[in-house]
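[1] A predicted structure for the sequence below; I have some questions about it.
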Amino acid sequence: MANKKFDVFVIGGGSAGQATAKTCAEAGLKVAITERRDYGGTCPLRGCDPKKALLAATEVLEFAKNMNGNGIVKLPRLLWSDMQKFKKKFTKPVPKAAEDSLKELGVITFSGAASFLSENTITVGDEVIQANKFVIATGLKPLALPIEGAEYLEESDDFLDLKKLPEHIVFVGGGYVGMEFAHMAARAGAKVTVIHSHERPLNSFDPDLVDMLVEYSKKIGIKFLFNAKVNKVKKGKKKFKVYYEQNEKTKHIKASMVFNTAGRVPAIDTLDLENAKVSFSEKGIEVNEYLQNTKNKNVYACGDVTDHGLPLTSMTGPEANTVSANIIAGNKTKVNTPVIPSVVYTLPNLTSVGLSEEEAKKRYKNVLVNYESATDWFNAKRINAPIYAYKVLINERTKAIVGAHIIGPHAGETINLFSLAIRKEMTIEDMKAIVFTYPSWGYDVNRML
């Protein structure tokens, strides 16, 4: 027998879960939510925000190095402990503020992991809870590596909370997290090695621009081991030995600390979804166009845990709005996946939106590829930027912009203009008709066309 009954029960207290719970509560529904960790979720506590807070100091150092001899006479020195103190100013207030904001709207909050007992019943700790509708918003978790010594691998959470930077760090995996952390650690004074199973990191980004980033990463002290597969980690008296296969040979490297940055997977393994007849795959909770589970119609999912779209924080709001609208008024709102830009917050930023060059050439008969290094443009020269390049893809027949890829300072901001252009199906002429401030990074967009 259930101890408590609700109209809506949300599993996961991150951005998507909170937004759904609040909207449903504002509509007059009896809502509860549970979070197995601190309320707030990955982005503000263990991801985007703390990462960028730590990044701030490294941006200052990078800027100063580029301008050394051009007005800068003494370089700053990074102090990791102070960087961490600064980061905590952002993360520390989040859990209480998040939980308080839910309670103010009458949402009942629980603490603990949820697991399904049946199609409409779950447990959270000793509580047995029944609900008419469930929302799964548990996000992602690090991919577990099936290797000997996996227990010695640290995760992204651990890196962001490091009190002291280790002498030598190995990152197993060259995706977003591995590359961003590698840049931070190298600039803060650590020896860094990235081991990646493919021929280059960041597989979903433009390969030409990735190659530029790799070469520059080497210049700041990052070592890469490509086409290498880690198969064992051994703990020694003072250091770890990381064993990997490369060119059909077994090799090893020593490290003070080893981080698993091989990717993230949906956090659904403890939910006992089978008991609730919830369909799922390795990509996440299977949902239809209403973000409703394809099998159990009383279960919805939003955020990174679904098999829909890209695992990006910018989509959690729209998806949460879709779910709450459909719970409140019935399935009338279909999820809309807009053009979504992606950014790797290395220095320089690496960005992408729309189609890749390969995708564009498959889709359109003739594609214009504007690909150029722009280090001799004013904006790059003004700050002595070592890398600034772009690749813009245009449908030759319609002159519509279909893809854009940029590497360089503030590329994470500039790419948004291309996101807008692609979303509104703008042509070259449309963009060139817009007057941008000069000299600004936005002004460079028209030069890229």
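    Cool, got the structure. Predicted, not measured: the structure shown is a model, and the values here were computed from it.
[2] hey, let's count contacts and neighbours off CA atoms from now on
    Will do.
[3] what ranges does the protein have for its helices?
    Along the chain, counting by DSSP state H, helices occupy 15-26, 42-46, 48-66, 80-91, 94-104, 156-160, 176-187, 207-219, 316-329, 357-363, 378-382, 411-423, 428-432, 444-447.
[4] just send those back as JSON lines, with mean neighbour count and distance to Pro341 too.
    Formatted as JSON lines, those follow (neighbours: other C-alpha atoms under 10 Å; distance: least, C-alpha to C-alpha, whole Å):
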{"stretch": "helix 15-26", "mean neighbour count": "24", "distance to Pro341": "19"}
{"stretch": "helix 42-46", "mean neighbour count": "20", "distance to Pro341": "17"}
{"stretch": "helix 48-66", "mean neighbour count": "18", "distance to Pro341": "15"}
{"stretch": "helix 80-91", "mean neighbour count": "16", "distance to Pro341": "25"}
{"stretch": "helix 94-104", "mean neighbour count": "16", "distance to Pro341": "26"}
{"stretch": "helix 156-160", "mean neighbour count": "16", "distance to Pro341": "23"}
{"stretch": "helix 176-187", "mean neighbour count": "23", "distance to Pro341": "14"}
{"stretch": "helix 207-219", "mean neighbour count": "16", "distance to Pro341": "16"}
{"stretch": "helix 316-329", "mean neighbour count": "21", "distance to Pro341": "14"}
{"stretch": "helix 357-363", "mean neighbour count": "14", "distance to Pro341": "15"}
{"stretch": "helix 378-382", "mean neighbour count": "15", "distance to Pro341": "22"}
{"stretch": "helix 411-423", "mean neighbour count": "20", "distance to Pro341": "6"}
{"stretch": "helix 428-432", "mean neighbour count": "15", "distance to Pro341": "18"}
{"stretch": "helix 444-447", "mean neighbour count": "15", "distance to Pro341": "15"}
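[5] second structure for comparison follows:
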Amino acid sequence: METKYYDVFIIGSGIAGQTVAKIAAKEGKSVAIADIREFGGTCANRGCDPKKILLQFADLVQKSRQLQGLGVEKLPKIDWQAVQKFKSTFTNPVPRATEENLKDFGIDLYHQSSKFITEKEIMVEGKKISADKFVIATGYVPRSLAIDGAKYLKTSDDILNLQKLPKSAVFLGSGYVGMEFCYMLSTLGCQVTMIDTNERPLSAFDGFLVEQITKRLSENGVKFIFNAKPLSVQQLKKNHRVTYEHNNKAKSVKARMVINSAGRVPAIQELDLEKGKIKFDDSGVLVNDFMQSLSNKNVYACGDVSSKSLPLTPLSGLQGYIVGQNIVTGNSKEFENPLVPSVVFTHPQLATVGYSEKEAKSRYKNVKVYKADISDWYNAEKENEKGYAYKILVNERTDQIVGAHLLSPQASETINILALAMNNKMTINEFKKQIFTYPSFTNDLKSMLKDDD
């Protein structure tokens, strides 16, 4: 079989893979990129972008519900098919536009899963390909659940493409995906049950704020069942029966839809990495600070699939840039994890940046904790919003913020202000001298940092 050669071959066409491909192509290298799914990656096709389009309609209903009787007479009626049609105007053009853009750079495209056959060779579309450098940028896929009836489980892809809202749903797992879609469906009239093996949802987020968002969702009608182990899913005539173990007893709940929201894992199962002598573990492809494989110097990994990443699009783009530069200039740039805010798009939103309280106190000798439920502040009361709280951590020695955690209707935006202050090492005194618009959630940040009188 004839072997085709490229300078750079990239597996995965999300933002990380695209960034590497364009950098290498601009430098005159021969480049190809392959993807087992539609081009454009998770975020634009089946992740954060379409998710936010759908969630805003739940936000509209939620906000109207809070103001019902205070000026709002009727809740808005959502035409879900129209919502899906609107969403499709964003997602449908992505694959073709991505392919055309890559072709404009002279990049060859392959539409199939790639498999390593040696350290420097892969098979794709029945062709043997060799390359000087390979880049793995395949992202994440839903974690498989090894339970009876797992074939009946739906994923976030299915929720994003729902043509009709279910009357009831069970979520297995309460991470980002589970909590966001749990909020959306429950707000739009679905009876939701959340089952999780842990004692609370969103284990990576601050417990004080998570407790409050859990309370808000419970008031929305969501039934939470923690410390429970899913055992099986059985298809009935109209519903599904989910059997789970709770307090050493087998129990069950029925619902029209059962969603696997148990998290996501690096998409490496189909790549035959062992044949390429590429080391990996549960965190993904093991890489050094240059984003280069620890065991195969011909291979780089970037984005969610690398062992040095978080599932955040801005970070994927940054890693793609670093890999691209290292390929064309010979490992000139090292990756350092930047200060990256992250958000759970429920209502209210839950946002975080920097250290948790436990991490901060283990790192610094004296940490001041600013923390309060401020649902009685003006910005919350004017919206009849019951969920408004914060926890901000300050290193007393430097008077600088080292961690910030917000629960508010605009936390996804205001967390960026605190991230900016942290990146620029502003002291609390300097931050409180800033002039922001009033009344605004941003201006409230200064009041959060006031000492008790």
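    Okay, I see it. None of the values given here were measured: they were computed from a predicted structure.
[6] quick one: TM-score?
    Here the superposed chains carry a TM-score of 0.98, computed using TM-score structural alignment, normalised by the length of the first structure; 449 aligned residues with a C-alpha RMSD of 1.1 Å.
[7] returning to that earlier point: closest one to Ile340 of the first structure among the helices of the first structure?
    Ranking the helices of the first structure by proximity to Ile340 of the first structure (C-alpha to C-alpha) places helix 411-423 first, at 6.9 Å.
[8] so which of the helices of the first structure is nearest Ala228 of the first structure?
    Set against Ala228 of the first structure and scored by C-alpha to C-alpha, the helices of the first structure come closest in helix 176-187, at 14.9 Å.
[9] how near is the aligned partner of Ile406 of the first structure in the second structure to Phe205 of the second structure?
    With TM-score structural alignment as the criterion, Ile406 of the first structure lines up with Leu406 in the second structure. Remark: distance between Leu406 of the second structure and Phe205 of the second structure (C-alpha to C-alpha, to the nearest Å) = 10 Å.
[10] which one of the two has more residues nearby?
    Leu406 (26 against 19; other C-alpha atoms under 10 Å).
[11] number of nearby residues for the closest residue to the match of Ile406 of the first structure other than its chain neighbours?
    Closest residue to Leu406 of the second structure in three dimensions, ignoring its sequence neighbours and counting by C-alpha to C-alpha, 6 or more residues apart in numbering: Tyr390, at 4.6 Å. By the criterion of other C-alpha under 10 Å, Tyr390 of the second structure has 23 neighbours.
[12] overlap of the contact sets of Leu406 and Phe205 of the second structure?
    Common neighbours of Leu406 of the second structure and Phe205, using C-alpha atoms under 8 Å, 6 or more residues apart in numbering, are Thr352.
[13] just give me the match in the second structure for Asp430 of the first structure.
    Asp430 of the first structure maps onto Glu430 in the second structure when the alignment is built from TM-score structural alignment.
[14] OK, contacts around the equivalent of Ser113 of the second structure over in the first structure?
    With TM-score structural alignment as the matching criterion, the partner of Ser113 of the second structure in the first structure is Ala113. The contact partners of Ala113 of the first structure, by C-alpha under 8 Å, 6+ apart, come to 34-36, 124-125, 270-271.
[15] neighbours of the aligned partner of Ser30 of the second structure in the first structure, how many?
    Using TM-score structural alignment to pair residues, one finds that Ser30 of the second structure aligns to Lys30 in the first structure. Here the count is done by other C-alpha under 10 Å, and Lys30 of the first structure has 18 residues near it.
[16] Lys30 of the first structure and Lys4 touch, don't they?
    No. In this structure, Lys30 of the first structure sits apart from Lys4 without contact. The criterion is C-alpha atoms under 8 Å, and the distance is 11.0 Å.
[17] give me the distance between the match of Ser113 of the second structure and Thr123 of the first structure.
    Distance check for Ala113 of the first structure against Thr123 of the first structure: by C-alpha to C-alpha, it reads 8 Å.
[18] list residues touching both of those two?
    Any residue near both Ala113 of the first structure and Thr123 by C-alpha under 8 Å, 6+ apart counts here, and not one turns up.
[19] which stretches of the stretch 101-250 of the second structure form strands?
    With DSSP state E, counting those that start in this stretch applied, the stretch 101-250 of the second structure shows strands at 108-110, 115-118, 121-124, 127-136, 140-142, 168-172, 191-195, 223-225, 228-235, 240-246, 249-255, listed in chain order.
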